[in-house]
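Undergrad: okay, here's the prediction I keep looking at, along with the sequence it came from:
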Amino acid sequence: MNITKEQAFSLVELLYSLLLLSILLAVATPNLKLLIERNQEGALRDSLIAFLNEARSHAITLRRNVRLCGSSDGLTCDGDWQRYWLMITTDNDQTIQLHHLSDTADLCWRGARDSIEFHPNGTTLLGNGRFSLCRSDGVAWQLVLSRQGRLRFAGDEGAGCCPTGDTTS
């Protein structure tokens, strides 16, 4: 007669394993949240870079002035860079492209005007400007746009965040 021994976890072993798992999750969860936030910030930065480069490319290709602006409603330029970005030809105000931000970001533009205009040669109308993305602990990143239409990543140094609610400071 073969006697087989059943194998299982005791209640104490199971509770101990659950306790250990809950401690590990409590430690890992805040780091995961931070990782997700940083990922979203990077995705927004990459979208903005692509949108700016595409506008510059359209201006050169179409041989027309192309204006980028922020919009709260997706229809008119009002300097609110947190909801929509519009790409418009300046000669007939035709919208070439509309970009909707999925989450409201604390993004602001600091420049001579509240919009960016690319000439057919790829340069901007009125000198340098910078985009800043802010979070509760300060500036997440900044993109500097030169008069030649080139972008430079500025990290978190330099000018601070725009005042709350002001996207064109």
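TA: Thanks, I have the structure now. Residues are numbered from 1 along each chain as shown.

Undergrad: alpha carbons only for contacts and neighbour counts from here, please
TA: Fine.

Undergrad: secondary structure element holding the most centrally placed residue in the chain?
TA: Nearest to the mean C-alpha position of the chain, by C-alpha atoms, centre = their mean, lies Leu44 at 2.2 Å. Taking DSSP states H and E as the criterion, Leu44 maps to helix 11-62.

Undergrad: what about Cys77, how many residues close to it?
TA: 21 (other C-alpha atoms under 10 Å).

Undergrad: ignore the last one, Gly79
TA: Residues contacting Gly79 under the criterion other C-alpha under 10 Å number 22.

Undergrad: would you check that it makes contact with Ile116?
TA: No. Applying C-alpha atoms under 8 Å, one finds Gly79 not in contact with Ile116, separated by 10.3 Å.

Undergrad: hmm, back to that, which strands and helices sit next to the helix holding Leu44?
TA: Applying 3 or more C-alpha pairs under 8 Å, 6 or more residues apart in numbering; DSSP states H and E, one finds that helix 11-62 contacts strand 66-71, strand 115-118.

Undergrad: distance to Arg152 added to the ones you listed, as TSV?
TA: TSV is the format used below for those (distance: least, C-alpha to C-alpha, whole Å):
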stretch	distance to Arg152
strand 66-71	18
strand 115-118	16
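
Undergrad: could these go into TSV alongside distance to Leu21 and mean neighbour count?
TA: Below are the helices and strands packed on helix 11-62 laid out as TSV (distance: least, C-alpha to C-alpha, whole Å; neighbours: other C-alpha atoms under 10 Å):
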stretch	distance to Leu21	mean neighbour count
strand 66-71	46	25
strand 115-118	51	24
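
Undergrad: structure two is appended below for comparative analysis:
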Amino acid sequence: MRDSGQSHHAGTEVAFNPASSVPMDAISNRYREPIMPTPEAGASLPSLLLALTLTSATALYAVDGARRWLDARHAEADRQALAGLIERARLQSLLEGRRLRLCASADAERCAERWERGALLLDPVSGQMISAFTPRARITLHGPATALDFSAHPAASVLNATFTLCTPLRQGWQLVLNRVGRPRMDWVERDQRCSTQ
């Protein structure tokens, strides 16, 4: 048997030379990867600008979509509130046997000419305010040219009118009243009256 300085390999003898061995530190350092990329592997300015542009565009699109969704929900809530006010005017005038007036109002206190900021339900004889409707922010109301009088006798009422609740994108709800004040409601994607807000 040979000494420990030599070994057998496939029938040939190979001398082991301790001086030619690689230090263990060099072997372990060889397999260590740098945590941070080297400057040569960094991102270029155009690629960073492109990434920033894409991120900004995605964020703006998400914010715009959320705003449209919120406007549509506000218009839906206002539609329900306005329809409830109209139905209250119709039923209360029948049950109490008196005439009630639905008019445009800018301050929820007095009748006005334009409907954009809201509507008011009142007793035209006493001037007593019964209820008011004010649309939410970014929602605009368009209504008929004149106030609507709800009579105690439905046959005496002529209530044909159209109300439109508009979002900033000219979408919204349309409430079309028949002769006795019953509303039909439709969602409209583009309403000509909304373009004038």
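TA: Perfect, I can see it now. Please read all numbers here as calculations on a predicted model, not as lab measurements.

Undergrad: nearest to Arg135 of structure 1 among the helices and strands packed on helix 11-62 of structure 1 would be which one?
TA: In terms of C-alpha to C-alpha, the element of the helices and strands packed on helix 11-62 of structure 1 nearest to Arg135 of structure 1 is strand 66-71, at 19.2 Å.

Undergrad: so the closest one matches what in structure 2?
TA: Using TM-score structural alignment, the residues of structure 2 aligned to strand 66-71 of structure 1 are 100-105.

Undergrad: what's the matching stretch in contact with?
TA: Stretch 100-105 of structure 2 is contacted from outside by 86, 89, 93, 111-124, 143, 146-151, using C-alpha atoms under 8 Å, 6 or more residues apart in numbering.

Undergrad: whichever of those residues end up buried, select them in ChimeraX.
TA: Remark: buried members of the contacts of stretch 100-105 of structure 2, expressed as a ChimeraX selection using 16 or more other C-alpha atoms under 10 Å:
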select :86,89,93,111,112,114,115,116,117,118,119,120,121,122,123,143,147,148,149,150,151
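
Undergrad: the aligned residue in structure 2 for Gln148 of structure 1 and Ser93 of structure 2: what is the separation?
TA: Matched by TM-score structural alignment, Gln148 of structure 1 corresponds to Val180 in structure 2. Separation of Val180 of structure 2 from Ser93 of structure 2 (C-alpha to C-alpha, to the nearest Å): 12 Å.

Undergrad: quick one: Ile130 of structure 2 is in a strand?
TA: Yes. Assigned with DSSP: H, G, I helix; E, B strand; the rest coil, Ile130 of structure 2 falls within a strand.

Undergrad: okay, now it: neighbour count?
TA: Neighbourhood size, Ile130 of structure 2 [other C-alpha under 10 Å]: 15.

Undergrad: wait, it sits on Leu121?
TA: Yes. Counting by C-alpha under 8 Å, Ile130 of structure 2 touches Leu121, with 5.5 Å between them.

Undergrad: re the thing from before, pretty sure the match of Gln148 of structure 1 contacts Ser157?
TA: Yes. Using C-alpha under 8 Å, Val180 of structure 2 makes contact with Ser157 at a distance of 6.2 Å.

Undergrad: ok, the residue mapped onto Asp64 of structure 2 from structure 1 - how many residues close by?
TA: Using TM-score structural alignment as the criterion, Asp64 of structure 2 maps onto Pro30 of structure 1. Pro30 of structure 1 has 11 neighbouring residues, counting by other C-alpha under 10 Å.

Undergrad: how close does Pro30 of structure 1 get to Glu37 of structure 1?
TA: Counting by C-alpha to C-alpha, the gap from Pro30 of structure 1 to Glu37 of structure 1 is 11 Å.

Undergrad: follow-up on the earlier one: now do the same contact list for the match of Gln148 of structure 1.
TA: By C-alpha under 8 Å, 6+ apart, the residues touching Val180 of structure 2 are 154-155, 157-160.

Undergrad: how about the residues you listed in CSV, adding neighbour count and distance to Ala26 of structure 2?
TA: Formatted as CSV, those follow (neighbours: other C-alpha atoms under 10 Å; distance: C-alpha to C-alpha, whole Å):
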residue, neighbour count, distance to Ala26 of structure 2
Pro154, 15, 100
Ala155, 9, 102
Ser157, 17, 99
Val158, 16, 98
Leu159, 20, 94
Asn160, 15, 93
